[in-house]
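Q: sequence and computational prediction follow.
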Amino acid sequence: MIYNIVEFGAIGDGITNDSAAVQNAIDTCHGNGGGRVYVPGGKVFKVGSILLKSYVELHLAAGSVLKASDNLEDFLPVEPGMEVNSNTGVPSYINCEYNGKPFHYFIYGKDAEYVSITGSGKIDGTEEVFHGEEGTYHIEGTYYPRIPMVLFENISQLTVKGVTMSKCGFWTLHMAGCQDVLIDGIRIINSLKMANSDGIDPDHCKNVRIVNCHIECADDCIVFKNTAGYEKYGSCENIVVTGCTLISTSAAIKFGTESVSDFRNIIVDNCNISRSNRGISLQLRDRGNIENVIFSNINIETRRFSEQWWGRAEPIYVTAIDRKAGVKAGHIKNVTFKNINCKSENGIFISGSKDNYIEDINFENIRLNLLKSSKWPVDSYDIRPCDGMGILKGKVHGVYLDYAKEISFKKIKVTIDASMEESVDKKVEVRQVESLVFEEA
């Protein structure tokens, strides 16, 4: 069955609040056993909170726009009684601790099965309503955490396919505790200045496929999370990412920093990363562990951005550092990087802690070309968030290793362009490392 939202009273003039009509169509579709809720092309439907339900496919036809209301009173709380906290005045890149649960929702689904969002239409997050302090390279949000575009909790057999998501003011596609997930061929086009506008956030999710997507966003493109607010759903595991093109003001592929549970059995393959502040970032800051992860057949191009963004153009970044006193970072082991080409303004950075060595990391067939490409200085590493400022000043290296063991590099080639000679100290800097194999190509 097809349920056209216009037949339920939706106007589609971009002015009228069509939330009730869209929700009525969803409720009717669900009540009749399922089907397709159809958003027709050629119209802009302004809506507040929308709740998706089991066996409902929300289908956006080509030329359709589902646009978030510019009135925050149109958005419902995720849990009764939740209220938005005012801005503390501390930028989110300094104080960004988040348990994963937002205050309000735009498009939401919880405790359901066989839920889909499909089509060639667009979901517009009306990002500008969340603008706080605006600078040349960074837009701070009016409060934190803000409203995600799509939030799914405890959904099984979840599909998001074909749609474009744009202008989101916070996490774009956040999935918490979901199982059997297919994200296929979507586009996420967010501002490269809007703080915290992540692309896809699998959080405590299992059996996930993210394929053939294009993502541009400030902060991270695809970021695996294990947040405290959804800890009951356990580990993040059995995930494949392939065929994606990624552009980010922070990390294109990231683990963490929220990591209260384990990450395991994850493969990232056949992706292109460009114009990013980091390529691949493993950032354990909480007690969860990372193991059995493979990155292969990836091209990475990184460059420096402004100080407001975490990262110093590292193409590959692996760290396990305590978030603060009393919050112990987990352990990283058995991670493979294979067939990776890097063009960057910084080198590969691996650092654990004196009581938490990173272990069993294998690199094979790596090409690293250090090349200056931005106006920003190459003079530091960035280990934020951590206890302290987190900026390690000094010259950089092709490969930096500290507090690590059983590290293997086979067929690695490090090239330092003339534009980087004054900024690079050594091709390889080895500090507290046990059992290192380093074979140049």
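A: Now that the structure is in, tell me what you want to look at.
Q: going by C-alpha atoms from here, please, whenever you check contacts or count neighbours.
A: Fine.
Q: quick one: the strands in the stretch 201-350 of the chain?
A: Taking DSSP state E, counting those that start in this stretch as the criterion, the stretch 201-350 of the chain contains strands spanning 206-211, 214-217, 222-226, 236-242, 245-248, 251-259, 263-276, 278-284, 290-302, 316-320, 332-344, 348-351.
Q: let me have the ones you listed in TSV, extended by mean neighbour count and distance to A20.
A: Converted to TSV, the strands of the stretch 201-350 of the chain look like this (neighbours: other CA atoms under 10 Å; distance: least, CA to CA, whole Å):
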stretch	mean neighbour count	distance to A20
strand 206-211	21	32
strand 214-217	26	31
strand 222-226	27	32
strand 236-242	22	35
strand 245-248	26	36
strand 251-259	26	35
strand 263-276	22	39
strand 278-284	27	42
strand 290-302	22	44
strand 316-320	25	46
strand 332-344	22	48
strand 348-351	22	51
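Q: closest to G35 out of those strands?
A: strand 206-211 (23.3 Å; CA to CA).
Q: chain center to that closest one: distance?
A: Here strand 206-211 is found 14 Å from its chain centre; the criterion is CA atoms, centre = their mean, to the nearest Å.
Q: now for that strand, which elements pack on it?
A: Packing contacts for strand 206-211, counted by 3 or more CA pairs under 8 Å, 6 or more residues apart in numbering; DSSP states H and E, involve strand 179-184, strand 236-242.
Q: as a markdown table, the ones you listed with distance to G169 would be great.
A: A markdown table is the format used below for these (distance: least, CA to CA, whole Å):
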| stretch | distance to G169 |
| --- | --- |
| strand 179-184 | 21 |
| strand 236-242 | 24 |
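Q: N85: which of these is closest?
A: Of the helices and strands packed on strand 206-211, nearest to N85 by CA to CA is strand 236-242, at 28.9 Å.
Q: what's that closest one in contact with?
A: Contact partners of strand 236-242, identified using CA atoms under 8 Å, 6 or more residues apart in numbering, comprise 202-212, 224-226, 261-271.
Q: how distant is that strand from the center of its chain?
A: Taking CA atoms, centre = their mean, the mean C-alpha location of strand 236-242 is offset from the chain mean by 13 Å.
Q: same check, this time on stretch 282-301
A: That offset, for stretch 282-301, works out to 13 Å (CA atoms, centre = their mean).
Q: try this one side by side with the last:
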Amino acid sequence: MTVSQRAAATAHSPVREHRRAGGPRVFSVDRFGAVADGRTKDTAAIQAAIDAAHASGGGVAHLPPGTYLSGGIELRSRVTLHLEAGAVLLGSTDLADYPPHEGPPADCDAGQRHLVFARGATDIAITGAGTIDGQGPAFWEPSGRPPTPPDRYWADVVTHNWKPVGNNDRPSPMVELAECRNVRIEGVTLRNSPGWTLRPIACDTVMIRGIVIRNPIDGINTDGIDPTACQNVFIADCDIETGDDAICLKSENPYGDLRVTRNVVVTNCVLSCCCNAFKLGTATRGGFEDITFTNSVIYNRDVPLNERVISGIAIEMVDGGWVDGVSVSGIRMRNTRTPVFIRLGNRGWGQPDPVPGRLRRVRISGIDATGAILTSSITGLAEQPVEDVVLSGIRIDTDEGGRREWVERNIPEEIAEYPEARMFGRLPAYGLYVRHARGIRISGTEIRSTVPDPRPLLVADDVVGLSVDTLDGTGPGTATSLLELRNTRDAFLSRSRAPQGTDVYLTVSGFRSADIALVGNELSRATSAVATTHGAAPDSVVSDGNLVGR
């Protein structure tokens, strides 16, 4: 008799199930032969409990306290997998215990093998105060790369010290829920994932609340939560420490038709990693619409720079899709390398004639970041700019301490490169670098360097429609302007104050610069208000109502 036949035969047996008063049918895995000693494989018993709950019309597959060694199991519709406090679902280290599921390629970061899997299921849940442990280090080996010099730690990530064993065929994502509806994951701890930890993909109505993720900081590809092509997703009250991206929204679907990633709310989370904390991308084949990230903490302790978060907020579009409607607010960051990274590129995956996508309507407010070491940036393409980005109420303290020669660096376009905040190298501004953009508004923002930095606070290059209001920072010293506009048109700068140590407040360069207004600013501490250079016409800037020194 097969496992499924045994499950069906015992689905209504009083020996095999019990019903809590007024509650669902509960199928305890020990009644199906689970040993829970951490050595005996309990895969069949766990699957039998799941199948029995499903066959009875719905119920709970229950794991009492104990350690259940298991290969891949599959959730069914109307079944809750409940791990009691003290219960550990321990993933086998034998790859043969994980049957492949067709859809994704077998040898990629998100492949065909999983510890917990569901496809096309409805009304499923993973709950409880127990733990799912994937024994991830068993699937990694040293990469053998040369040691990274400490002066390059700012651009490095410690996870590169490891690589997947063999041909990258490992249980990843550890928990994969594909094309499901009404999904709930609550209370559990997920740890030691061999690759990606939790991916709902092409799902509708997903609630993830109060879970803990603990993966090694050097764990290779150990993303925390990756909602992919999902709609109506709620992630709240989660505590994530991992090696790769903490929460990463993606747009792809190897299981079927691509859907828009839409209506996603992430709130009240604490995130730490050595990649990106909250990210859209990099798989960006389709659209992202109406995404909100609020009221959360992003942090690293006092660790080497290559163990720090690369970007607190990373919004990326590089595969021809679109971003339209992202709101980020109320975020506290500590020791995050780059607070904000917004990138529109054209990687052209799977496209014979790559076409850039669109990135627009982004609102970021209420960010308080300390310990930054890399410049925040908003960058698009000359033929396809980033559009309509608003930054407001932002405070950043940066410890980078740049060099004067970085101001004159020729910043590469890197059109088809993998997007990452460090991709351009050191940037010409200490606070914010904007290139190939339209409709950028900055207000109520303060960016201060905690160490001497002879670069401008803001550099804008090929920007149309720039508004800067109440921007404050630290003076860069002599021979450097506080703000630098290169080939920028239709700019309005108002109600800001030149800090002590400002030589030139605003430098405008490039023959395409035009229609720049400097109005109502307090510039008495600047040696001079405006300089035009490198082809910029003297009448490209109009000054009115500014308070200047005598």
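A: Yes, it's here. Here the structure is a predicted model, which is why all the values come from computation and not from measurement.
Q: on that earlier part again, got the strands of the stretch 201-350 of structure 1 as CSV, with distance to I188 of structure 1 columns?
A: Below are the strands of the stretch 201-350 of structure 1 laid out as CSV (distance: least, CA to CA, whole Å):
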stretch, distance to I188 of structure 1
strand 206-211, 13
strand 214-217, 5
strand 222-226, 11
strand 236-242, 15
strand 245-248, 10
strand 251-259, 13
strand 263-276, 15
strand 278-284, 18
strand 290-302, 19
strand 316-320, 23
strand 332-344, 24
strand 348-351, 28
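Q: which helices and strands does whatever helix or strand T470 of structure 2 lives in pack with?
A: Using DSSP states H and E, T470 of structure 2 maps to strand 458-473. The contact analysis (3+ CA pairs under 8 Å, 6+ apart) places strand 458-473 of structure 2 against strand 432-449, strand 477-486, strand 489-494.
Q: which residues touch M333 of structure 2?
A: Counting by CA under 8 Å, 6+ apart, M333 of structure 2 touches V297, I298, Y299, G312, P339, I367, D368, A369, T370.
Q: what does it correspond to in structure 1?
A: Correspondence of M333 of structure 2 to structure 1, assessed by TM-score structural alignment: I300.
Q: quick check: the gap between that match and K232 of structure 1.
A: According to CA to CA, to the nearest Å, I300 of structure 1 and K232 of structure 1 sit 35 Å apart.
Q: pull the residues that contact the lengthiest helix in structure 2.
A: Longest helix of structure 2, by residue count under DSSP state H: helix 43-55. Defining contact as CA under 8 Å, 6+ apart, one finds that helix 43-55 of structure 2 is touched by 3-4, 6-8, 10-11, 25-30, 32-34, 59-62, 69-79, 81.
Q: map S376 of structure 2 onto structure 1.
A: Taking TM-score structural alignment, the alignment pairs S376 of structure 2 with I348 from structure 1.
Q: typed the wrong thing, it's E141 of structure 2
A: By TM-score structural alignment, E141 of structure 2 lines up with G132.
Q: is it true that its match touches E140?
A: Yes. Taking CA atoms under 8 Å as the definition, G132 of structure 1 is a contact partner of E140 at 5.2 Å.
Q: those two: who's more crowded?
A: In terms of neighbours (other CA atoms under 10 Å), E140 is the more surrounded of G132 of structure 1 and E140; the figures are 22 against 15.
Q: so which helix or strand takes in the more buried one?
A: E140 of structure 1 belongs to strand 139-141, assigned by DSSP H and E.
Q: can you give me how far that strand is from the chain middle?
A: Remark: strand 139-141 of structure 1 is offset 17 Å from the chain centroid, using CA atoms, centre = their mean.
Q: same for the very next helix or strand once past it, what does it pack against?
A: Using DSSP H and E, the helix or strand that follows strand 139-141 of structure 1 in sequence is strand 150-161. Here strand 150-161 of structure 1 touches strand 107-119, strand 173-176, strand 179-184, going by 3+ CA pairs under 8 Å, 6+ apart.
Q: how big's the offset between the first one and structure 2?
A: After superposition onto structure 2, the average distance of strand 107-119 of structure 1 to its aligned residues comes to 0.4 Å, using mean CA distance after the TM-score superposition for structure 1.
Q: what range does that strand cover in structure 2?
A: The alignment of strand 107-119 of structure 1 onto structure 2 (TM-score structural alignment) covers residues 116-128.
Q: quick one: end-to-end length of the matching stretch, please.
A: Stretch 116-128 of structure 2 has its terminal residues 15 Å apart, counting by CA to CA.
Q: now do M333 of structure 2 against A369 of structure 2, distance only.
A: Per CA to CA, M333 of structure 2 is found 4 Å from A369 of structure 2.
Q: between the two, which contacts overlap?
A: P339.
Q: now do the contacts for A283 of structure 2.
A: K250, S251, E252, V318, D319.
Q: which two among the residues you listed are spaced furthest apart?
A: E252 and V318 (12.6 Å).
Q: give the residues shared as contacts by these two.
A: Both E252 of structure 2 and V318 are in contact with A283, T284, where contact means CA under 8 Å, 6+ apart.
Q: and these two? which has more neighbours close in?
A: Using other CA under 10 Å, the more surrounded residue of E252 of structure 2 and V318 is V318, with 30 against 23.
Q: just give me the match in structure 1 for the more buried one.
A: Counting by TM-score structural alignment, V318 of structure 2 corresponds to R285 in structure 1.
Q: so which residue is dead centre in structure 2?
A: By CA atoms, centre = their mean, structure 2 has its centre lying nearest to K279, at 2.3 Å.
Q: counterpart of it over in structure 1?
A: Alignment note: K279 of structure 2 maps to K254 in structure 1; criterion TM-score structural alignment.
Q: hmm, L284 and that match touching each other?
A: No. Counting by CA under 8 Å, K254 of structure 1 sits too far from L284 to count as a contact (10.0 Å).
Q: tell me, what's touching these two both at once?
A: By CA under 8 Å, 6+ apart, no residue touches both K254 of structure 1 and L284.
Q: need the max-distance pair from the contacts of M333 of structure 2.
A: Using CA to CA, the two most remote members of these are Y299 and I367, lying 12.9 Å apart.
Q: any idea what P164 of structure 2 aligns with in structure 1?
A: Counting by TM-score structural alignment, the partner of P164 of structure 2 is G141.
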